[in-house]
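Novice: coordinates only, sequence not included:
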């Protein structure tokens, strides 16, 4: 569904129209299938927590939003149901524990400060996406995983192909294969020369026989892709939203209150939507949602942006309000499959939003909003570039 160019932060008008028909309606996909579209907040959480729905895209009726490559795709643990999902997820839970992530805050602050130093010393105007928004999470996830940042051009370009909804199935498959091969080589290096990083931890699991090398590579590829692409777009899109709401930006720029910074992160996660294709599931048994009977084998799509704009949960939901308590949002999903990396994303965004606008208080767009190239064609929403000046 097409977003309104004049309101690029809001869900597509057709989604609002769909929601007015009810929290649970049918929608047609590219292949002619008609899965259920769930727009209500309560209904989304109920389905995401229901063990009678599956994330396994190989099941008949699973609602794929893009054509799959010939032979399908190799699944990472986020595309598996319990108990296999839980078994693999547990292997990478510890590095994302809140205490460990908080221990990384000083090093993330150093990365952010150094990139802002470079920004201020460099050309003006500049593309904030290239100079700041993309390097921050790329450097952080490389440090966490044990991936050489020198290879960032490769994995960033490959990731863009994988998440481009207009790419052919063959192009996306080639991207997945290239990224998997790269991580497989890295796992091989960690097997021979382990370090103090997440990939080395996976390599130890391979040595212990708990994982095979292909599983370890797929897990590494997933975390590398998800660890930089979503946060980079959130940094840039959040900055643009704040620049377009100067009263809210002033609140953030003038505060030293970490609670307001944290509140800003939660509200921007609610107000914006980075995961552009919803949460996809298929029913494994009959169930009832919003008074409708969902039959086994029927697809379900939970659109985050509508759940996060549900007026039953968030008062005046189309308004950006940094003082709002938005912690109940579903930007990271809900249930057993909610985003593993959310503590890391939150911490990075707190450091960025709490630093950038204080250090560059005159930051502003270097073009008109209508000329900013948005990623309308991506499975991850954001901007291709963000020209700014100060």
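Specialist: The structure has been received and is ready for your questions. Since the structure is predicted, the reported quantities are computational estimates derived from the model, not experimental observations.
Novice: switch to C-alpha atoms for all contacts and neighbour counts from now on
Specialist: Will do.
Novice: Okay, strands next: where are they in this protein?
Specialist: Ranges of strands in the chain, per DSSP state E, are 24-26, 36-38, 53-54, 126-127, 279-283, 287-289, 292-294, 299-302, 364-365, 387-389.
Novice: Take those and lay them out in TSV including distance to residue 258 and mean neighbour count.
Specialist: Written out in TSV, the entries for the strands of the chain read as follows (distance: least, CA to CA, whole Å; neighbours: other CA atoms under 10 Å):
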stretch	distance to residue 258	mean neighbour count
strand 24-26	38	19
strand 36-38	35	25
strand 53-54	38	24
strand 126-127	28	20
strand 279-283	31	24
strand 287-289	39	14
strand 292-294	44	14
strand 299-302	32	27
strand 364-365	23	20
strand 387-389	26	18
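Novice: Let's have those in CSV, adding distance to residue 95.
Specialist: Below are those laid out as CSV (distance: least, CA to CA, whole Å):
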stretch, distance to residue 95
strand 24-26, 37
strand 36-38, 33
strand 53-54, 26
strand 126-127, 32
strand 279-283, 25
strand 287-289, 36
strand 292-294, 38
strand 299-302, 28
strand 364-365, 36
strand 387-389, 35
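Novice: Just give me the longest helix of this structure.
Specialist: Looking across the chain with DSSP state H, the single longest helix is helix 213-243.
Novice: who does it touch, helix- and strand-wise?
Specialist: On a contact count with 3 or more CA pairs under 8 Å, 6 or more residues apart in numbering; DSSP states H and E, helix 213-243 meets helix 135-145, helix 152-162, helix 169-192, helix 198-207, helix 246-253, helix 342-359, strand 364-365.
Novice: Off-centre distance for that helix?
Specialist: Chain-centre distance of helix 213-243: 6 Å, with CA atoms, centre = their mean, to the nearest Å.
Novice: now it against helix 198-207, angle please.
Specialist: 160 degrees (axes from the mean of the first three to the mean of the last three CA atoms, to 10 degrees).
Novice: Second structure for comparison follows:
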């Protein structure tokens, strides 16, 4: 469904219409299948917590967003994200500890230094500058590389393949080749960690491989998931969130002029609710019949939770199409809900808090350096954002 050209931050108007009509509606996908689309907040949270829905991509009726890459048993899938319990839980537990809130909070000084150093470089360089290339992409890339133990000097390699993986306009053969290249890259890194361990998460996975708890191919798949998700999502939130604030100067001023960490935290939650960069929905397949909101989802039918419109549900959020940084938006579903909710959300929140509390304070006259309609939005990607954002001050 297409967004309205004049409202690039809003979900497609057709989603608003469907939400007004009913909580669940049949829709048709690219392959002719007709899964259920869930557009209201309450039903989304209920179904995301329902173990009768499968997240496994090979479940009958799973609503694929496009042609799937050819299965390669040697390389498996992207981590545990498309698995069900108990295997999902077993693999996820192996990487949970570094993303615990206290562990993540200890990273705040290091992330603050990364943000300040990149702003220093921007201020010392030419204007205008592309905020995506100079700031939004390097911040989370540097952070996730340090956490995993991935050399940041390889960022061109993994960022290029990541872009291919999440783009719907890239041919399936090219996406498959990018997954293979990324998987092989992480597999080689895990091999080197077996001989030369460090403090990174990849070394911890390598130890589990050594101990027989984990196949090396599965460890590499987890590495792909964490590396791609760890920088693409936050990078797009930084850039798109900045653009949204520039288009709402009253809200930008509220954030820029405050040193209240509670307001900063609230702003992060509201921007996550308002923007919803993961805009292709949480996808599931029913393992059993499920009765909900007056309809029956039959076993073998697909279900898509459209989190972007769920976070604009007026029964949950007053004036949901307004950006209000003082709103309590904590019940948003930007990170999903239930056992599959985003593992890295504490890290994403921390990075966004540091960015949003620093960038506009240090560059108070930050502004767009081009017209809004000249900015290329990522309508063709699984992660929404902007390809570039020229700014000046």
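Specialist: Nice, thanks for sending it over. Predicted model, so just to flag it, every value in this text is computed and none were measured.
Novice: Tabulate the helices and strands packed on helix 213-243 of structure 1 (a markdown table), appending distance to residue 272 of structure 1.
Specialist: As requested, those are exported to a markdown table (distance: least, CA to CA, whole Å):
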| stretch | distance to residue 272 of structure 1 |
| --- | --- |
| helix 135-145 | 18 |
| helix 152-162 | 20 |
| helix 169-192 | 26 |
| helix 198-207 | 30 |
| helix 246-253 | 15 |
| helix 342-359 | 14 |
| strand 364-365 | 19 |
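Novice: In structure 2, point out the residues matching stretch 256-275 of structure 1.
Specialist: The aligned range for stretch 256-275 of structure 1 in structure 2 is 259-278, by TM-score structural alignment.
Novice: What residues sit buried inside the matching stretch?
Specialist: 263-278 (16 or more other CA atoms under 10 Å).
Novice: about what we covered before: residue 47 of structure 1 is nearest to which of the helices and strands packed on helix 213-243 of structure 1?
Specialist: With respect to residue 47 of structure 1, and counting by CA to CA, the nearest of these is helix 342-359 at 20.4 Å.
Novice: Point to the residue nearest the middle of structure 1.
Specialist: In structure 1, the centroid-proximal residue (CA atoms, centre = their mean) is residue 230; its distance is 3.8 Å.
Novice: ok so, going back, contacts for the match of stretch 256-275 of structure 1?
Specialist: The contact list for stretch 259-278 of structure 2 (CA atoms under 8 Å, 6 or more residues apart in numbering) reads 9-10, 233, 236-237, 240-241, 255, 307-308, 311-312, 320-321, 323-330, 332-334, 349, 352-353, 356-357, 382-385.
Novice: Quick one: buried ones out of the residues you listed?
Specialist: Using 16+ other CA under 10 Å as the burial test, those include 9-10, 233, 236-237, 240-241, 255, 307-308, 311-312, 320-321, 323-326, 329, 332-334, 349, 352-353, 356-357, 382-385 as buried.
Novice: Next one: the residue of structure 2 most remote from its centre relative to residue 218 of structure 2, how far apart?
Specialist: In terms of distance from the mean C-alpha position of structure 2, residue 195 ranks first, at 32.4 Å (CA atoms, centre = their mean). According to CA to CA, to the nearest Å, residue 195 of structure 2 stands 19 Å off from residue 218 of structure 2.
Novice: For the stretch 1-150 of structure 2, just list every one of the helices.
Specialist: In the stretch 1-150 of structure 2, helices defined by DSSP state H, counting those that start in this stretch lie at 13-21, 41-48, 87-93, 101-105, 108-124, 131, 138-148, listed in chain order.
Novice: what residues does the second one touch?
Specialist: In this structure, residues lying in contact with helix 41-48 of structure 2 by CA under 8 Å, 6+ apart are 23, 38, 53, 292-293, 305-307, 310-311, 313, 316, 333, 336-338.
Novice: again, only using 6 Å
Specialist: Helix 41-48 of structure 2 has contacts (CA atoms under 6 Å, 6 or more residues apart in numbering) with 305, 310, 337, 338.
Novice: With respect to residue 76 of structure 2, which of the residues you listed is nearest?
Specialist: Using CA to CA, residue 338 comes nearest to residue 76 of structure 2 of the contacts of helix 41-48 of structure 2, at 24.1 Å.
Novice: show me the contacts for the closest one.
Specialist: If you count contacts by CA under 6 Å, 6+ apart, residue 338 of structure 2 has them with 48, 49.
Novice: Structure 1: which residue goes with that one?
Specialist: Under the alignment (TM-score structural alignment), residue 338 of structure 2 maps onto residue 335 of structure 1.
Novice: do the same with residue 358 of structure 2
Specialist: Using TM-score structural alignment, residue 358 of structure 2 pairs with residue 355 in structure 1.
Novice: still on that earlier bit, as TSV, the helices of the stretch 1-150 of structure 2 with distance to residue 227 of structure 2 and mean neighbour count would be great.
Specialist: Shown next, in TSV, are these (distance: least, CA to CA, whole Å; neighbours: other CA under 10 Å):
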stretch	distance to residue 227 of structure 2	mean neighbour count
helix 13-21	31	16
helix 41-48	24	20
helix 87-93	15	15
helix 101-105	16	15
helix 108-124	17	15
helix 131	21	22
helix 138-148	7	21
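Novice: Take the ones you listed and write them to JSON lines, including distance to residue 299 of structure 2.
Specialist: Below are the helices of the stretch 1-150 of structure 2 laid out as JSON lines (distance: least, CA to CA, whole Å):
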{"stretch": "helix 13-21", "distance to residue 299 of structure 2": "23"}
{"stretch": "helix 41-48", "distance to residue 299 of structure 2": "14"}
{"stretch": "helix 87-93", "distance to residue 299 of structure 2": "21"}
{"stretch": "helix 101-105", "distance to residue 299 of structure 2": "37"}
{"stretch": "helix 108-124", "distance to residue 299 of structure 2": "45"}
{"stretch": "helix 131", "distance to residue 299 of structure 2": "46"}
{"stretch": "helix 138-148", "distance to residue 299 of structure 2": "39"}
